[in-house]
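S.K.: Got a predicted model here, sequence first, then my questions.
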Amino acid sequence: MVVLQMVLLLCAGSSLADDLFSPNVNIIAELEKLKNMEERIQKLEETLTKVLSENEALKTLEKDSQNKMEFFQKENEAKKVAFSAGLLESGTGYTGPINTPKTLVYKKVFSNIGGAYDPNTGVFTAPVKGAYYLRFYGHSHGGTTMAVSLLKNGETQCSLYSWKPTSNGNASNGVVLTLETGDQISTRLWQNTWVYDDPASYTSFGGFLIFPL
């Protein structure tokens, strides 16, 4: 009996030792699960970072595309340039003569596509670099001299002239000019000369962009 008890005690001690010193299978399995979970979380973080990076790239691309579209729209609008105006907004009458040259201000605006002509100053300002066609007309009555020049940035480009016609005098001129952005075009009445206008707009000024450069 004593021997049997001793054997049982030895077996129990051996089993307890095995439990204490042998790895616990459940703990290892849980640790393995945690390891796998950490790997999955890391992969998710990497995927999320990649998605966020791609999203930022898409936002940048979208912004660039929008900027380009706005640029092309503005450029296309800038290509639409044309104007035409008569000297007097209403009524009839002479302009001149005066002792010094005078910039003619055409008040009766028929069209001003692009808004490059200023009816307050009589000056057309080129919105884009390009080839432009400019034309102007003048009218005078018998016995008066009419002379008008077309100017680019204050420099005469071409002129029209009618010296004391016996009845009515009419003249016109036109030119194709290469203009830089901001170049200014106007017409100037010579000193001691006259121009006449009425609701028929005999004296007028106009032009348009042929093509940009």
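M.R.: Perfect, I can see it now.
S.K.: switch to C-alpha atoms for all contacts and neighbour counts from now on
M.R.: Noted.
S.K.: In terms of helices and strands, where is the residue nearest in space to the middle of the chain?
M.R.: Geometric centre of the chain, nearest residue: Lys74, 3.4 Å, by C-alpha atoms, centre = their mean. Assigned by DSSP states H and E, Lys74 falls within helix 25-78.
S.K.: The closest residue in space to Tyr117 that isn't next to it in sequence and Ala57, how far apart?
M.R.: Excluding the flanking residues, the one nearest Tyr117 by C-alpha to C-alpha, 6 or more residues apart in numbering is Phe124, at 4.2 Å. Phe124 sits 44 Å away from Ala57, going by C-alpha to C-alpha, to the nearest Å.
S.K.: Below is structure B, check it against A:
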Amino acid sequence: MWQLKFAILLCGIVANAKPKIAFTATLSKNTNVGYHEAVKYNRVLTNIGGAYHPWTGHFKVPYSGIYLISCTAMSETKKPAYLQIVKNHQVLTTIFSSTKTFPQSAQTLILQLRRGDRVWVWGRYERLTLRDNSYFNVFSGALLH
């Protein structure tokens, strides 16, 4: 009898288990980005659940829940970089990386997202260059709950 109770309990736990969704992607080279153009982080380090799409730069939310979204940016020395984290074309926050000393900037957000939402990073102003050859520009996300 206890085996049956244990099996029922285990099935309930498995049925209610949240899927694992997490990604981290970087740029493999210096990358030019235009006004409202998505940054296509092409070096995918982690893509558990397959929800990040490097050919578009978009993270498509597969399950409703609370997500952590993070982005770091480093501009070239001659021109600053203004980036924005966007959800469904709605700007959520801006990331600014200044000039001269290769400064890095970052933003981390905790968001309530619904299945089908899209989150990505785009250029805020005119054409900019993100400096990279060593994992300086990173876009990450994970389902927390």
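M.R.: Looks like it came in fine. None of the values given here were measured: they were computed from a predicted structure.
S.K.: Got a TM-score for the two of them?
M.R.: After superposition, the two chains reach a TM-score (TM-score structural alignment, normalised by the length of structure 2) of 0.83; 134 aligned residues with a C-alpha RMSD of 2.0 Å.
S.K.: returning to that earlier point: what's the counterpart of the residue nearest to Tyr117 of structure 1 in structure 2?
M.R.: If you follow Phe124 of structure 1 across to structure 2 using TM-score structural alignment, you land on Phe59.
S.K.: who's in contact with the host helix or strand of that match?
M.R.: Using DSSP H and E, Phe59 of structure 2 maps to strand 58-60. Strand 58-60 of structure 2 has contacts (C-alpha atoms under 8 Å, 6 or more residues apart in numbering) with Ala38, Lys40, Ala51, Tyr52, His53, Arg115, Gly116, Asp117, Arg118, Val119, Trp120, Val121.
S.K.: now, the most widely separated pair of these?
M.R.: The largest separation in those, counting by C-alpha to C-alpha, is between Lys40 and Arg115 at 21.5 Å.
S.K.: Comparing the two, which residue is more hemmed in?
M.R.: Lys40 (21 against 11; other C-alpha atoms under 10 Å).
S.K.: quick one: contacts for that one?
M.R.: Leu27, Pro54, Trp55, Thr56, Gly57, His58.
S.K.: Quick check: chain neighbours aside, which residue is closest to it?
M.R.: Distance criterion C-alpha to C-alpha, 6+ apart; nearest residue to Lys40 of structure 2, sequence neighbours excluded, is Gly57 at 4.1 Å.
S.K.: Equivalent analysis for Glu76 of structure 2, please.
M.R.: Excluding the flanking residues, the one nearest Glu76 of structure 2 by C-alpha to C-alpha, 6+ apart is Arg131, at 5.1 Å.
S.K.: Pro127 of structure 1 now?
M.R.: Thr181 (5.3 Å).
S.K.: so who does whichever residue in structure 2 pairs up with that neighbour touch?
M.R.: Using TM-score structural alignment, the partner of Thr181 of structure 1 in structure 2 is Arg115. By C-alpha under 8 Å, 6+ apart, the contact list for Arg115 of structure 2 reads Lys60, Val61, Pro62, Tyr63, Ser64.
S.K.: Also Pro103 of structure 2?
M.R.: Shown in contact with Pro103 of structure 2 (C-alpha under 8 Å, 6+ apart): Met74, Ser75, Ser97.
S.K.: I want to check these in structure 1. Which are still in contact there?
M.R.: For these, the contacts that are reproduced in structure 1, applying both residues aligned by TM-score structural alignment, their matches' C-alpha atoms under 8 Å, are Met74, Ser75, Ser97.
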